[in-house]
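Asks: Got a predicted structure plus its sequence, pasted below:
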Amino acid sequence: MINYLNSFNLLSDNELGQISPHLTVRVLKKGEYFIKEGRICSEIAFVKSGILRSFYTKDNGEEITYCITFENNLSTAYSSYITGQKSPESIQALTRTDLLILKKEDIERMSENSLNWMKLLRHLAEQQYVEMERRIFSYQKEKANERYIELLNEHPDYIRHIPLQYLASYLGITPRHLSRIRKELSL
């Protein structure tokens, strides 16, 4: 996590050193939750290893996977984290997942005393926005097979760990359509 945050070149060594005492380790087994819908999220997780999926449940019970977080990335139920209201989403481990957890109160305390922490938090929020915009545009501009190929190119080692129904939902297609795409690509 220190290397990840250091990659933004915003925090001094002293500021980076403030993080370690506040980090806790959490291990999720496959299927366990980082946060469940209806609860308030007051933590940010750094994925050391494993895969998380963020999803919401429609009124008919269908689960829609809208985000997959791979290792060396941050995850949180962002709207709940910001507003302090109940989360409309759940975040679940798709594999055994090792997390480093940082509590919101600790982040706020560090940012109260550091302009650099505030810059980092703004930068992370901006990244979330850009990623969301990129996903929206990809649904509107790209075909499903193009989205799948991009995911396959970016994370080839992880794709086999994601169940077909979650991967299809993430891509905005049915599992049957994803099976056809996979078959076409293997020819």
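Replies: Okay, I see it.
Asks: can we go C-alpha only for contacts and neighbour counts from here?
Replies: OK.
Asks: How are the strands of the chain distributed by residue range?
Replies: Along the chain, the segments classed as strands by DSSP state E run 24-28, 33-35, 43-49, 52-57, 63-69, 74-75, 90-93, 97-103.
Asks: Out of these, which is closest to residue 186?
Replies: Proximity to residue 186 (Cα to Cα) singles out strand 63-69 among these, at 23.5 Å.
Asks: packing partners for that closest one?
Replies: strand 52-57, helix 164-171 (3 or more Cα pairs under 8 Å, 6 or more residues apart in numbering; DSSP states H and E).
Asks: where's residue 184 relative to residue 152, distance?
Replies: Relative to residue 152, residue 184 is positioned 14 Å away (Cα to Cα, to the nearest Å).
Asks: sorry, that was for residue 25
Replies: The spacing between residue 25 and residue 152, counted by Cα to Cα, is 29 Å.
Asks: then this one, side by side with the first:
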Amino acid sequence: MEAFIDYILQFGNLNRQQIDLILSKASILTLRKDDYYWEAGKRVNQVGFLTEGIIRVHYYNHKGEEITRYFIDENHLILSGPVPEEMYTPSEYLSAVTDCSLIVFSKQDWKEITNTIIGWDAIIQKITARYHKEKIARRSELVSQDAATRYLEFMEQFPSLANRVPLSYIASYLGITPSSLSRIRKNIR
């Protein structure tokens, strides 16, 4: 739980009483590899903070192909929808790539924290702004690069993910086939 508090404190100040309130509302959720944190079409009723493991965000295109949008690794807040304290029905899946541990808050508890702690919204807005900036930077680069460059950039930006995520997921994220990724990896060595 301290990892979550340390993370939040990077974006704003909290006193001991506010920290105690947050901790009193938190619980631990463990996901096994391939378990879903949330599924498309099913209402999300919690906010999470990933303390251990990797979660993959993916969807199915009109051809039924599974497409990886991005990966979430340790020390990232997983908000649900544009307003975290409201119910949300996603169009994507979040599934555990590895065994995962999360700190989770029910929507009701998150709403109570939001309504009780002055400045909580500002903290969450700063976190959200950082996430959006990271996601846009990741996707923007992928669009304009050839496959080999995309892979090399991925390896440079996310070295900790490369050995923890199956190559098929990396290929999907990069927008290439697994066989193309294998050729690229072979040519790079």
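Replies: Perfect, thanks for sending it. It should be emphasised that the depicted structure is a prediction, and the values quoted were computed from it without experimental measurement.
Asks: Would you mind finding the most buried of the helices and strands packed on strand 63-69 of structure 1?
Replies: Stretch with highest mean neighbour count among those: strand 52-57 (a mean of 22; mean count of other Cα atoms under 10 Å).
Asks: Aligned to residue 37 of structure 2, what sits in structure 1?
Replies: Under the alignment by TM-score structural alignment, residue 37 of structure 2 pairs with residue 34 in structure 1.
Asks: Same question for residue 89 of structure 2.
Replies: Pairing criterion TM-score structural alignment: the partner of residue 89 of structure 2 within structure 1 is identified as residue 86.
Asks: which residues does the counterpart of residue 171 of structure 1 in structure 2 contact?
Replies: For residue 171 of structure 1, the aligned position in structure 2 is occupied by residue 174, per TM-score structural alignment. Applying Cα atoms under 8 Å, 6 or more residues apart in numbering to residue 174 of structure 2 gives the contacts 142, 147, 150, 151.
Asks: which residue packs closest to the first one, ignoring adjacent ones?
Replies: Right, the one you point to is residue 142 of structure 2. With sequence-adjacent residues excluded and distances taken as Cα to Cα, 6 or more residues apart in numbering, residue 142 of structure 2 is closest to residue 150, at 5.9 Å.
Asks: cool, residue 68 of structure 1 as well?
Replies: Leaving aside its sequence neighbours, residue 68 of structure 1 sits nearest to residue 53 (Cα to Cα, 6+ apart; 4.5 Å).
Asks: so who does the most centrally placed residue in structure 2 touch?
Replies: Nearest to the geometric centre of structure 2 sits residue 72, at 3.1 Å (Cα atoms, centre = their mean). Contacts here follow Cα under 8 Å, 6+ apart; on that basis residue 72 of structure 2 touches 50, 54, 55, 56, 57.
Asks: Give the equivalent position in structure 1 for it.
Replies: With TM-score structural alignment as the criterion, residue 72 of structure 2 matches residue 69.
Asks: and stretch 121-138 of structure 1, which stretch of structure 2?
Replies: Mapping stretch 121-138 of structure 1 onto structure 2 (TM-score structural alignment) gives residues 124-141.
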